[in-house]
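Enquirer: Just need the structure, nothing else, for what follows:
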Amino acid sequence: MENLSNYFGQNIKDKRIVITGGTTGIGKAIADLLISLGGRVLTFGRDKEDFNHAFTDIKTKFPDCDLYGFPADITNKEDVKLILEEIDKKLGGIDILINNAALSAEGVTKGNLEDWQYILETNIMGYLTFSKEAVDRMTAQKSGHIINIGSMSAESRKPESTIYVATKTALRGFSTSLRKEINPLGIKVSLVEPGAVTSDMQPDSKASQQKKIEKLEMLEAEDIAMSVLFCLSQPKRCDIVTMQVRPHLQLI
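Expert: Have a look, this model is predicted:
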């Protein structure tokens, strides 16, 4: 096998990469990793403070990197339009799409229809919208890779997060069908389903999450970033279709 540093960077350097929800947690970890390997990244998130913190942090670590984006809400049509214009202007297309922007949600006995609508717009329509836009741009070049960040909730189906389970189960079906639809166009699709990962979506405090990491009951965001990199690093002949990544002691 060739040098591993070349292997993991071969499909990243100078690639045009879009990461939805790339300002915190898994998305931010993926942005850090792909930028470190020379990727040209455009990312966004709905929280202005999180976005500014992420941008400053990345620019500090990688001063010469190609990093673009601005605060935007994936459910807002005008925001999406502006992001797409920025993609075409700054990147000139998309080689890699990381669909990551998502929100947590509880069960049907809590919340209300208005809250659920926003969750569905984010967790499902956001993925569909950017997949469609990516495919439109990838088809002409007959290449590309879409990675959907799902969740093991689609399998564990815990009763306290029924709405979230519904969205991640939908994403599992969408990813399977999407691959069959666009593989003939030369476009790859991978679904990465993490188990428990430290993030702002977790109900536990940061200190509690750290204890779970130490007890092998929770993953770091960087673990999922490395899993995404593995999917992206495969030669053209090889697809990682679905990857499930769980903490060692999380039994599902």
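Enquirer: can we go C-alpha only for contacts and neighbour counts from here?
Expert: Noted.
Enquirer: Helix, strand, or coil at Val18?
Expert: Recorded secondary structure, Val18: strand (DSSP: H, G, I helix; E, B strand; the rest coil).
Enquirer: which residues does it contact?
Expert: Counting by CA atoms under 8 Å, 6 or more residues apart in numbering, Val18 touches 41-43, 87, 94, 96-98.
Enquirer: Narrow those residues to just the buried residues.
Expert: 41-43, 87, 94, 96-98 (16 or more other CA atoms under 10 Å).
Enquirer: Strands - which of the residues you listed land there?
Expert: Secondary structure from DSSP state E places 41-43, 96-98 of these in strands.
Enquirer: Need the residues you listed in a markdown table (columns: distance to Asp115).
Expert: Putting these into a markdown table (distance: CA to CA, whole Å) gives the following:
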| residue | distance to Asp115 |
| --- | --- |
| Val41 | 31 |
| Leu42 | 28 |
| Thr43 | 25 |
| Ile96 | 31 |
| Leu97 | 27 |
| Ile98 | 25 |
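Enquirer: I'd like the structure of this one too, to check against the first:
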Amino acid sequence: MENLSDYFGRNIDQKRIVITGGTTGIGKATAELLASLGGHVFIFGRDKDDFDKAMDDIKLQAEGQVYGVTADITKKEDIHMVWQEIDTKLGGIDILINNAALPADGVIDEQYENIQYVLDTNILGYIYFTKEAVTRMKNQQRGHIVNIGSLSAETRNGTDTIYVASKSAIRGFSAALRKEINQFGIKVSLIEPGSVTSDMQPDPKEEQKEKIKKMEMLKAIDIAMNILFCLSQPKRCDIISVQVRPHLQSI
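Expert: Presented below is the predicted three-dimensional model:
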């Protein structure tokens, strides 16, 4: 049997990795993990303070290069700027992790402007970044796209209808995308977490810590490890979808 450290690092070392929403939560934990394995990681997020802190934290344990900018995935000019930076700093892309997303309530309580902003972030952001990534990956006949969905697409809680709609869209998008682009050597994986500690959660941080102790909530690193597992497979093997829930979350 091969060395496990080689197994998990072989598809990460020296790879050019872009993580949307990489400044907090799952995105940041994934950036820290992949950079520690020698990946050249590019992150961005819309909050300058979160971005600055994330860059400092990721660089502390990075074996690869770490780059990033502050940007809003809903703005066309920001998307254009981000990809210019990616092409300049990384010289292309091998792995895209679509992670940037926002929470939302039901249709009754949400305002039109917020619904539009959430859908622009949670759906169009994934699609726009995938389109740009595929354009580059197609030319090199290899690549891997990981979409972070949610078990909300399955549980369909009536209190967060807009969020459910967005994550249901990502489930369908991922399935169809794989059929469209696997002929170019590009893999597509969908990861659907249950409850994960993050700034998106309505509970205060202390309550989230208690839920983790009770096995009712996951840590961001738990999802990062699942992303690593998907990325570590040999070329012949595709992990199409993974569902991860806290042991005692009732879903």
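Enquirer: By how much does the strand ranked longest in structure 2 deviate from structure 1 on average?
Expert: Assignment by DSSP E gives strand 186-193 as the longest strand of structure 2. Overlaying structure 1 shows strand 186-193 of structure 2 at a mean distance of 0.2 Å from the equivalent residues (mean CA distance after the TM-score superposition for structure 1).
Enquirer: give the contact list for the residue nearest the centre of structure 2.
Expert: Geometric centre of structure 2, nearest residue: Asn99, 2.7 Å, by CA atoms, centre = their mean. Listed by CA under 8 Å, 6+ apart, the contact set of Asn99 of structure 2 reads 19-22, 26-27, 126, 147-148.
Enquirer: which of these lies closest to Asp78 of structure 2?
Expert: Nearest to Asp78 of structure 2 among the contacts of Asn99 of structure 2 is Thr20, at 12.3 Å by CA to CA.
Enquirer: Just give me the neighbour total for Pro194 of structure 1.
Expert: By other CA atoms under 10 Å, the residues close to Pro194 of structure 1 number 23.
Enquirer: And the helix or strand just after the longest strand of structure 2, how far out from the chain middle?
Expert: Using DSSP states H and E, the next helix or strand after strand 186-193 of structure 2 towards the C-terminus is helix 205-213. Relative to the centre of its chain, helix 205-213 of structure 2 is centred 23 Å away, using CA atoms, centre = their mean, to the nearest Å.
Enquirer: other SSEs contacting helix 205-213 of structure 2?
Expert: Of the remaining helices and strands, none touches helix 205-213 of structure 2 by 3 or more CA pairs under 8 Å, 6 or more residues apart in numbering; DSSP states H and E.
Enquirer: Go through that helix and flag the buried ones.
Expert: By 16+ other CA under 10 Å, the buried positions in helix 205-213 of structure 2 come out as 208-209, 211-212.
Enquirer: Same check on stretch 57-70 of structure 1?
Expert: Of the residues in stretch 57-70 of structure 1, 58, 65-70 count as buried by neighbour count, 16+ other CA under 10 Å.
Enquirer: what span of structure 1 lines up against the longest strand of structure 2?
Expert: Aligned using TM-score structural alignment, strand 186-193 of structure 2 spans residues 187-194 in structure 1.
Enquirer: Just the residues contacting that stretch, thanks.
Expert: 135, 138-139, 142-152, 172, 175, 178-179, 182-183, 224, 227-228, 231, 239-246.
Enquirer: which parts of the lengthiest helix in structure 1 are buried?
Expert: Longest helix in structure 1, counting residues (DSSP state H): helix 162-182. For helix 162-182 of structure 1, burial by neighbour count (16+ other CA under 10 Å) applies to 162-169, 171-172, 174-175, 178-179, 182.
Enquirer: related to what we said a few turns ago, farthest-apart pair in the contacts of Asn99 of structure 2, please.
Expert: Among the contacts of Asn99 of structure 2, the pair separated by the greatest distance (CA to CA) is Ile26 and Tyr126, at 15.5 Å.
Enquirer: The stretch 1-150 of structure 1: helices as residue ranges?
Expert: 4-9, 25-36, 48-61, 77-86, 113-120, 126-139 (DSSP state H, counting those that start in this stretch).
Enquirer: and the angle for the fourth one with helix 126-139?
Expert: The reference is to helix 77-86 of structure 1. 30 degrees (axes from the mean of the first three to the mean of the last three CA atoms, to 10 degrees).
Enquirer: Enumerate the positions of helix 77-86 of structure 1 that are buried.
Expert: 79-80, 83-84, 86.
Enquirer: which among those gets closest to Ser36 of structure 1?
Expert: The closest of the buried residues of helix 77-86 of structure 1 to Ser36 of structure 1 turns out to be Glu86 (CA to CA; 21.8 Å).
Enquirer: Could you find the closest non-adjacent residue to the closest one?
Expert: Using CA to CA, 6 or more residues apart in numbering and skipping residues adjacent in sequence, the residue nearest Glu86 of structure 1 is Gly69, 7.3 Å away.
Enquirer: Spit out the contact partners of the one you found.
Expert: Counting by CA under 8 Å, 6+ apart, Gly69 of structure 1 touches 42-44, 83, 86.
Enquirer: TSV for the residues you listed, including distance to Phe8 of structure 1?
Expert: Listed next are these as TSV, based on distance: CA to CA, whole Å:
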residue	distance to Phe8 of structure 1
Leu42	20
Thr43	21
Phe44	25
Ile83	28
Glu86	28
